[in-house]
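S.K.: Here is a sequence together with a model predicted from it:
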Amino acid sequence: MYINFNENTENSFDAIVVGSGISGGIAAKELAEKGLKVLMIERGPQNDHISSYKHALTPPWEMPHRERITNEIRERFPYMTSEGGYPVNETNDHFWMPFEESPYIREKPYDWYRGFGTGGKSLLWGRQVYRWSDLDFEANLKEGVAIDWPIRYKDIAPWYSHVEKFAGVSGEKLGLPHLPDSEFQPPMELNCVELDLKEKIKQKYGSERIITIGRVAHLTEPTEEQQALGRASCQYRNACAKGCPYGAYFSTNAASLPAAMKTGNLTLLSNAAVSEVIFDEETQKAKGVIAIDRETKESKEFFAKVVFLNASTIGTAHIMLNSKSARFPYGLGNDSGMLGRNLMDHHSRAGAGGRVEGFTDQYYFGRRANGFFIPRYRNIGNDKRDYLRGFDYQGGASRGRGNTAGKPSFGAELKESLNEPGSWSVYMSAFGETLPYEENRMYLHETEKDPYGIPKIVFDAEIKENELKMRVDMKNDAAEILEACGVKNVFSFANEKPPLGLSKHETGTARMGHDPKTSVLNKHNQVWGCENVFVTDGAAMTSSGCVNPSLTYMALAARAADFAKNALKRGDF
């Protein structure tokens, strides 16, 4: 039983935002700045900017296990530690949700990386930000795959600009039609080896394949607005996964939350797991949500005129599937049967590396938290492959430590040699687009429940033939590029069939579309049949593209918040 509070009490708001990650932070900030009284509900504990980054300034040698993972951490994160100390380790395990907090069942291998606490994965993301183009928005329609996106680049372009100016994006303008330029702050610099690779790739491939510096949500020339929030330029520490006390990279905690709090219109509720959206059969709208206190397990109702679901691709679908009513017996907005289906993630862990000769008289400044980027070039223009869509590469060149050749392998001389820079190497790894497949899904188990009495998620999703064909090029092209640039001892790699979830770019469980018979959301991110509920995280995506998706979530969230404000003004809700 949950406690039913009167709708005219302190539990009533203009808007409720479920989730405090990248998209939830933007939604809350935009709604609060438009004058709405907003309640943001976060499942995990409160993470305060700076004070909660308890290991941000701790050097590795002062950590008990030198930043490695322990057996205790492995037990709490059985799937998130599958790749050793990445991304979970003893410096940031408190930012990740332990398996026992949100257990799930794997019908097929799936790794779910879930943030825990205020900021969610905005404290932990890779910070690569790229715009989509109409190559992405039109692909489904042109190729007859799944359903058509209900929007095009022109619909979202102003909102890309809007969130980029707020977040801060550093990068280089390229003028590529399939990778539109952003509102950039000055780019970080490629190092000497990367510049050499750039020139050699240009000589070999012309304009077909290019290297640029990664486009990242790191401040390099903060604006007055960003400085007023206490944010500063990137310090080139490459310690981002511990939390950034300088606010140099974009996160909810460093940017969206303080901006929203400045309005006086935001209330943050932590340690509350939203179990379902409350649907009013009389009005045919949502009237709020039910949230369960993590410590007492007590349930409470919270009321609002509009609800924004930003609990993550999987978290949002989980809530919607559990939100059953006479109108929606199979989950909120699930007339199409598509809720929980079309689960996507980029397939990765394929690329190449090698040793670079020369450049021993050159080094680089700091520890740049960024690398180079090679935009997609497959299935563009005259290039036609035996698979659909394409991939991009992210990589970098760096120098190792220690010139120990011909020197003692122990003692003072060894220590001295390790202070010397070693040889150069280069490494690059691909991210490939995964097509939307109806049969790739998550669903609720009939009997097994999580600690809050909510049915457990079951994952039944995998990459298929199209992606497996693409992976051959992802591996071989990387080796070809490096060998063409004169890199030595080139090795290539490709996991045979990596599980979805590993790239942490999950999308698509409540897709947008033109028709409630084939989609869950309309072109404004509203739930079909319950239009005062908006879904503006990865769940809304109709296809996955091959670039990092978070910037698109942010733009969709800002766009939907503007629409919701105008709809409220019209009296639609």
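M.R.: Here it is on my side, so go on. Numbering: from 1, shown residues only.
S.K.: rest of the way, CA atoms for contacts and neighbours
M.R.: OK.
S.K.: how would you label Phe166: helix, strand or coil?
M.R.: What DSSP: H, G, I helix; E, B strand; the rest coil gives for Phe166 is helix.
S.K.: How much space separates it from Phe308?
M.R.: 20 Å (Cα to Cα, to the nearest Å).
S.K.: sec struct for Ala304, please.
M.R.: strand.
S.K.: that older thread, between Phe166 and Phe308, tell me which one has more neighbours.
M.R.: Neighbours were tallied for Phe166 and for Phe308 using other Cα atoms under 10 Å; the higher tally belongs to Phe308 (28 against 18).
S.K.: list the contacts for the more buried one?
M.R.: Listed by Cα atoms under 8 Å, 6 or more residues apart in numbering, the contact set of Phe308 reads 15-18, 24, 27, 533-536.
S.K.: Buried residues, stretch 318-327. List them.
M.R.: Within stretch 318-327, the residues scored as buried using 16 or more other Cα atoms under 10 Å are 318-324, 327.
S.K.: go on, stretch 400-408?
M.R.: 402-404.
S.K.: so where do the helices sit in the stretch 401-550 of the chain?
M.R.: 411-417, 465-484, 550-570 (DSSP state H, counting those that start in this stretch).
S.K.: Would you double-check that Pro158 falls in a helix?
M.R.: Yes - assessed with three-state DSSP, Pro158 lies in a helix.
S.K.: tally of neighbours for it?
M.R.: Taking other Cα under 10 Å as the definition, Pro158 ends up with a neighbour count of 13.
S.K.: How much space separates it from Pro186?
M.R.: Counting by Cα to Cα, the gap from Pro158 to Pro186 is 21 Å.
S.K.: can you check Ser348 too?
M.R.: When Cα to Cα is applied, the distance between Ser348 and Pro186 equals 29 Å.
S.K.: how far does stretch 371-385 sit from the chain's center?
M.R.: 22 Å (Cα atoms, centre = their mean, to the nearest Å).
S.K.: now stretch 206-226
M.R.: With Cα atoms, centre = their mean, you get 18 Å for stretch 206-226.
S.K.: Could you list the buried residues of it?
M.R.: Within stretch 206-226, the residues that qualify as buried are 209-223, 226, counting by 16+ other Cα under 10 Å.
S.K.: Which of these fall in strands?
M.R.: Counted as lying in strands by DSSP state E, out of those, are 212-213.
S.K.: this is the other structure I want to compare:
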Amino acid sequence: MIHLNLTAKAANTYDAIVVGSGISGGWAAKELCEKGLKTLVLERGKQFEHVKDYENATKDPWEIEHRGRLTTGQVKDHPYLTRERVYSGFNDKYWIKDTDSPYTESKRFDWTRADIVGGRSIMWGRGSLRLGEQDFEANAKEGIGVDWPIRYKDLAPWYDYVEAFAGISGQAEGLPQVPDGVFQPPMEMNCFEKAVKGRIETAFPGRKMTMFRTANLTRPIGERGSCQYRNLCDRGCPFGAYFSSNSSTLPAAAKTGNLTLRPDAIVNSLIWDEKAQKITGVRVIDKHTKEMTEYYAKIVFLNASAMASTFLLLNSTSTRFQHGVGNDHDIVGRYLMDHHFHAGASGTSEEFADKYYYGRRPAGFFIPRFVNLNGDKRDYLRGFQYTGFSARGNWARGVAELGVGAAFKDYLTEPGPWQMGLMSFGECLPYYDNRVVLDRSKQDAWGQPVLQFDAEFKENEKKMRKDMDGEAVAMLEAAGLKNVTPFNRDSFPGQAIHEMGTACMGRDPKTSVLNAWNQVHAAPNVFVTDGACMTSNACQNPSLTYMALTARAANHAVEELKKGNL
């Protein structure tokens, strides 16, 4: 006689499972819970509570061990993370340990991964820009990659919806390439920026310099306070002034009583039920005990971050999906994209020597895309935008000086000249052969295969980069800055931390992984709404689009459940 532990299975059964608690996972949890679904959120990172766990958020540098500098041991344990500057002693507990979770590279790829509840929503740059109609149409018009199965009008009301809840400060400008949204009042430009803005817009009609649209509150929302202008955002904001899962969506989900959150839960694969002919749940490895547990649900949302969600699709093999869920046509893992950057220019000015500014504003300004639009034609496709910041030089400018005595000390108490920099973010085309695959020759600390990256920026991006620093120089010089110096350093996929595209949306199951509602074509009760779903990457910061797509997909999922279609 066979004894089935039905009680244990029932205890592990929910209406919905969400994998990941970052920007898109938090939204999935909120929407599904508020619509009445008992929802399990699985997060591989450690428990991390809003305010309580921001242990360095209000400390001065000298109160933190080594003043935030990394030890040789930390560098050794984080060989990938230390390639960029996001990882520091101020937030070292927030990041994954590379030596436990390695990956391999056919070509260099910098994969930045969090290890906490809330994921990278705690440390993100908060840029919140809409994609425009030209971004959804470009692939089809140019015959590149896969055609988006939606257009701007399909996502516009969902942009409105998530902006109102998240709180986006910004200035309406009436530019179709970066549509206006539901904005709180923008942060204010300083006097120098206002002058530069006027000169650039006069010298280059059609270009616009405006305050960056950012998920930093300038007016309180509920229990979340407004920005305090400390510019310590990547340590966690105890005021709740910037949008994060921990301060916003997860608390909203918890208030419903429908949320179950399990940290330290490494999702290994999706469960295919041969009898039911559908995905019925997920297998989870306990981070500490390494014990495997199965959880079940009617629908599964993959929001583990683009590469981690792609790993789950590829690692979920069965008699039905021998090469991974949704991968019947070898599309999962392809069209890997990221923005390319590290190109622009900087300069100085002796103007406004008697002016200063208040606080440490955590957001700069930006100049939206202007190339290959409105009759402008370049020798490459798509375009780029600039983000910028200005400040007056501080005492550190004296580090290279040889001064001594009272006069030198007095010199360092006065602010230096105004400085301004422009850095561009350029679009990467969706290339079929830019991809990530499973590397089964190597394992992580939990016995799982690792990802292998094989992606690069190609000729179109290289041509674009010549304009990315050249146009920056032209604008700063036209604005009257001196000592204008271009920069154009190496940029590798992954460095911009906007990786996306490896489970793209499309109309045809033979050329795409997801449909117009973010459902896996071959497994419609599985939704992917993080960066993996993107069909092109535009040049705008992508997180707001992930939020809107997630809210839209969650609404559709619940409607389909009610109809009995899932």
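M.R.: Now that the structure is in, tell me what you want to look at. Computed from a prediction, not measured in an experiment: that's the story for all the values here.
S.K.: TM-score them against each other, please.
M.R.: Once superposed, chain against chain, the TM-score is 0.97 (TM-score structural alignment, normalised by the length of the second structure); 562 aligned residues with a Cα RMSD of 1.7 Å.
S.K.: quick one: which of the buried residues of stretch 318-327 of the first structure is nearest to Ala272 of the first structure?
M.R.: Proximity of these to Ala272 of the first structure (Cα to Cα) peaks at Ile319, which lies at 13.1 Å.
S.K.: For the closest one, what is the enclosing helix or strand?
M.R.: Secondary structure from DSSP states H and E places Ile319 of the first structure in helix 313-321.
S.K.: For that helix, name the packing helices and strands.
M.R.: strand 272-280, strand 441-449 (3 or more Cα pairs under 8 Å, 6 or more residues apart in numbering; DSSP states H and E).
S.K.: Name the residues that touch the last one?
M.R.: So that's strand 441-449 of the first structure. Contacts for strand 441-449 of the first structure (Cα under 8 Å, 6+ apart): 314, 318, 321-322, 340-343, 455-461, 509.
S.K.: Could I get the buried residue list for that strand?
M.R.: In strand 441-449 of the first structure, counting by 16+ other Cα under 10 Å, buried: 441-444, 449.
S.K.: go on, stretch 262-276 of the first structure?
M.R.: Buried positions in stretch 262-276 of the first structure, judged by neighbour count with 16+ other Cα under 10 Å: 265-276.
S.K.: give the contact list for Asp460 of the first structure.
M.R.: Per Cα under 8 Å, 6+ apart, neighbours of Asp460 of the first structure: 106-110, 439-442.
S.K.: now those: which count as buried?
M.R.: Burial by neighbour count, judged by 16+ other Cα under 10 Å, picks out 109-110, 440-442 from these.
S.K.: Can I get the contacts of Asp460 of the first structure in JSON lines including distance to Ser519 of the first structure?
M.R.: Below are the contacts of Asp460 of the first structure laid out as JSON lines (distance: Cα to Cα, whole Å):
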{"residue": "Arg106", "distance to Ser519 of the first structure": "25"}
{"residue": "Glu107", "distance to Ser519 of the first structure": "24"}
{"residue": "Lys108", "distance to Ser519 of the first structure": "24"}
{"residue": "Pro109", "distance to Ser519 of the first structure": "26"}
{"residue": "Tyr110", "distance to Ser519 of the first structure": "24"}
{"residue": "Glu439", "distance to Ser519 of the first structure": "15"}
{"residue": "Asn440", "distance to Ser519 of the first structure": "15"}
{"residue": "Arg441", "distance to Ser519 of the first structure": "14"}
{"residue": "Met442", "distance to Ser519 of the first structure": "16"}
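S.K.: from memory Leu179 of the first structure sits against Asp136, does it?
M.R.: No - in this structure, Leu179 of the first structure is not within contact of Asp136 by Cα atoms under 8 Å, at 9.7 Å.
S.K.: residue boundaries of the helices in the stretch 151-300 of the second structure?
M.R.: 152-166, 191-203, 250-255.
S.K.: Tell me, how many residues neighbour Asp338 of the second structure?
M.R.: Using other Cα under 10 Å, Asp338 of the second structure has 31 neighbouring residues.
S.K.: quick one, what contacts the residue lying closest to it once chain neighbours are set aside?
M.R.: Nearest non-adjacent residue to Asp338 of the second structure, counting by Cα to Cα, 6 or more residues apart in numbering: Glu499, 4.6 Å away. Shown in contact with Glu499 of the second structure (Cα under 8 Å, 6+ apart): 306-307, 336-339, 493, 531-532.
S.K.: Take those residues and lay them out in a markdown table including distance to Leu476 of the second structure.
M.R.: Supplementary listing: these in a markdown table, determined by distance: Cα to Cα, whole Å:
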| residue | distance to Leu476 of the second structure |
| --- | --- |
| Ala306 | 36 |
| Met307 | 37 |
| Leu336 | 33 |
| Met337 | 30 |
| Asp338 | 27 |
| His339 | 23 |
| Pro493 | 28 |
| Gly531 | 34 |
| Ala532 | 36 |
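S.K.: out of those residues, who's nearest Glu173 of the second structure?
M.R.: For the contacts of Glu499 of the second structure, the nearest to Glu173 of the second structure is His339 (23.8 Å; Cα to Cα).
S.K.: burial of that closest one, as a residue count?
M.R.: The burial count for His339 of the second structure: 29, using other Cα under 10 Å.
S.K.: Just tell me what it corresponds to in the first structure.
M.R.: Structural alignment (TM-score structural alignment) places His339 of the second structure against His346 in the first structure.
S.K.: got the contact list for that match?
M.R.: So His346 of the first structure contacts 431-434, 500-501, 503-506, 544, 546 (Cα under 8 Å, 6+ apart).
S.K.: coming back round to it: could the helices and strands packed on helix 313-321 of the first structure go into TSV alongside distance to Trp96 of the first structure?
M.R.: What follows is these, written out as TSV (distance: least, Cα to Cα, whole Å):
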stretch	distance to Trp96 of the first structure
strand 272-280	15
strand 441-449	21
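S.K.: Tell me which of those strands approaches Asn419 of the first structure most closely.
M.R.: Across those, Asn419 of the first structure has its closest neighbour in strand 272-280 (49.1 Å, Cα to Cα).
S.K.: residue range for the closest one in the second structure?
M.R.: By TM-score structural alignment, strand 272-280 of the first structure lines up with residues 265-273 in the second structure.
S.K.: How far does that stretch sit from its chain's centre?
M.R.: Centroid separation for stretch 265-273 of the second structure versus its chain: 24 Å, with Cα atoms, centre = their mean.
S.K.: same deal with stretch 305-313 of the second structure?
M.R.: Its chain's average C-alpha position is 14 Å from that of stretch 305-313 of the second structure, according to Cα atoms, centre = their mean.
S.K.: And stretch 147-161 of the first structure, what's buried?
M.R.: 147-153, 156-157, 159-161.
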